[in-house]
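**Student:** Provided below for reference: sequence and predicted model.
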Amino acid sequence: MPRPALRSRSLRRIYVKLPSGKTAIHYERKKNDISKCAMCKKPLHGVKTNFLHKYGKSEKRPERPFGGYLCSSCLAQLIKAMVRQ
């Protein structure tokens, strides 16, 4: 049985075939999903997803209004709509 820290489902299991023919299980941290725009659901560019503790706040997402939440094209549409009202 694996040690308690490895029983968590937050780690993904990778089955590795050893030269002896046995199968070993390697445990690896799961990767996060890519951030998507809230309006059009396209992947956001310039938004980091994994190991965020290594980066500062300005490196994790774009420094503009709604950065990390809306893509630039949807933001442009939103600003135009707000100005036209």
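**Tutor:** Sure thing, it's come through. This structure is a prediction, so every number in the text was calculated from the model and none was measured.
**Student:** CA only for contacts and neighbour counts going forward, please
**Tutor:** Noted.
**Student:** which helix in the chain has the most residues?
**Tutor:** helix 72-84 (DSSP state H).
**Student:** show me which positions of it end up buried.
**Tutor:** Applying a neighbour-count criterion of 16 or more other C-alpha atoms under 10 Å, the buried positions in helix 72-84 are Ser72, Cys74, Leu75.
**Student:** this is the comparison structure:
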Amino acid sequence: MPTKSDRRKHRVYRKSAKETRLVVKSGKATTMECALCKDMLHGVPHGKKTNALKKLSKTQRRPSVPFAGILCGNCREMVAIETIKVVTNQKKMPQVELRIQPYVKQLQASVN
């Protein structure tokens, strides 16, 4: 009987002269998307098998910038600009858009 994780995987039957075997294949990893705008993240590997992604080093899996692998470049820039406005007292935290407040707080904590 297959395990629960094998039930979702693609099943292929391999036929030989001796027997017909069931081969369970794992699918490819989905493309990673931005947490705010749901756009595809660049600089992050996609379209590879999940076990191939695990074998990559951390620097190959994602870029080494703040919020890499979470936010796209445009959203990351928007969060940085809002953080600068909050740090320089041009804007107060309640005036910042609600969906980007957690990222602004996190970046503000790393700046201070």
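**Tutor:** Looks like it came in fine. Fair warning: this is a prediction, and the values are worked out from it, not measured in the lab.
**Student:** residues making contact with the longest helix of the first structure?
**Tutor:** The set of residues that contact helix 72-84 of the first structure without belonging to it, under C-alpha atoms under 8 Å, 6 or more residues apart in numbering, is Met39, Cys40, Phe66.
**Student:** repeat for stretch 45-56 of the first structure
**Tutor:** Under the criterion C-alpha under 8 Å, 6+ apart, residues Lys31, Asn32, Asp33, Ile34, Ser35, Glu59, Lys60, Arg61, Pro62, Gly68, Cys71 lie in contact with stretch 45-56 of the first structure.
**Student:** save the residues you listed as TSV, and put in distance to His45 of the first structure too.
**Tutor:** Output for the contacts of stretch 45-56 of the first structure, formatted as TSV (distance: C-alpha to C-alpha, whole Å):
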residue	distance to His45 of the first structure
Lys31	17
Asn32	15
Asp33	13
Ile34	9
Ser35	8
Glu59	12
Lys60	11
Arg61	9
Pro62	9
Gly68	9
Cys71	8
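**Student:** can you tell me which of these are buried?
**Tutor:** With burial judged by 16+ other C-alpha under 10 Å, the buried subset of these is Ser35, Lys60, Arg61, Pro62, Gly68, Cys71.
**Student:** can you tell me which of those residues are in helices?
**Tutor:** Lys60.
**Student:** tell me which two in the buried ones among the contacts of stretch 45-56 of the first structure are the farthest apart.
**Tutor:** Of all pairs drawn from those, the greatest distance, 14.5 Å, lies between Lys60 and Cys71 (C-alpha to C-alpha).
**Student:** the closest residue to Val23 of the second structure other than its chain neighbours: which element?
**Tutor:** The spatially closest residue to Val23 of the second structure, leaving aside those adjacent along the chain, is Val12, at 5.2 Å (C-alpha to C-alpha, 6 or more residues apart in numbering). Applying DSSP states H and E as the criterion places Val12 of the second structure in strand 10-15.
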